[in-house]
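take a look and give me a structure for this.
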Amino acid sequence: MRYTVTPQANWRKSSYSGSGDGNACVEIFDSPARIAVRDSKDPSAGILTFTPEAFSPFIETVKGGRPR
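Predicted structure coming up:
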């Protein structure tokens, strides 16, 4: 199923992003059905979307851990 994030989506900087300039800036938009992730420095480059159940294993893998 295709999921579309509307332009009015309320993006927020992820708590997983570092602070200050030059750090990895990831923005998150979450809804009950999906969690979307994009690069704040290049928001038009694309969006990854996850079900809430798939998001935690994704974060664990990115952090170098193993999915649960």
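
CA only for contacts and neighbour counts going forward, please
Fine.

centroid residue for this protein?
The centroid of the chain falls nearest to Val37 when counting by CA atoms, centre = their mean (2.2 Å).

who's in contact with that residue?
Shown in contact with Val37 (CA atoms under 8 Å, 6 or more residues apart in numbering): 26-29, 47-49.

that one falls within a helix, correct?
No - using DSSP: H, G, I helix; E, B strand; the rest coil, the assignment for Val37 is strand, not a helix.

tell me which of the contacts of Val37 is nearest to Lys13?
Glu27 (4.4 Å; CA to CA).

would you map the strands across the protein?
Counting by DSSP state E, residue ranges of the strands within the chain are 12-13, 26-30, 35-39, 48-50.

to compare against the first, here's the next sequence to fold:
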Amino acid sequence: MDLSNARWRKSTRSGASGGNCVEVASNMPNIVAVRDSKNADGPTLTFTPAAWAVFLARVSERL
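Sure, this is the predicted structure:
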């Protein structure tokens, strides 16, 4: 999958040092990509926008 045009963003909660964070690219058609911010060249997970929305909703329930 070509993610060369992905615009990655890091959580605003990551702080100035970065820490243990993920980056998300949601500007791609029909996918949301997720990667480890410390390993930008490493593996990437991809989700449909609907699956990503369900994930976020479930995480929010736990906070």
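
what does the residue nearest to the centre of the first structure align to in the second structure?
Under the alignment (TM-score structural alignment), Val37 of the first structure pairs with Val34 of the second structure.

what do you get for Glu53 of the first structure?
In the second structure, the residue matched to Glu53 of the first structure (TM-score structural alignment) is Ala50.

any idea how far the alignment partner in the first structure of Ala6 of the second structure lies from Asp30 of the first structure?
Superposed on the first structure with TM-score structural alignment, Ala6 of the second structure falls opposite Ala9. Going from Ala9 of the first structure to Asp30 of the first structure by CA to CA, to the nearest Å gives 9 Å.

and Thr61 of the first structure, by the same measure?
In this view, Thr61 of the first structure and Asp30 of the first structure are 19 Å apart by CA to CA.

higher neighbour count, these two?
Counted by other CA atoms under 10 Å, Thr61 of the first structure and Asp30 do not tie: Asp30 has more neighbours, with 18 against 13.

now the more buried one, nearest residue through space, not along the chain?
Spatial nearest neighbour of Asp30 of the first structure, excluding adjacent residues (CA to CA, 6 or more residues apart in numbering): Ala36 at 6.2 Å.
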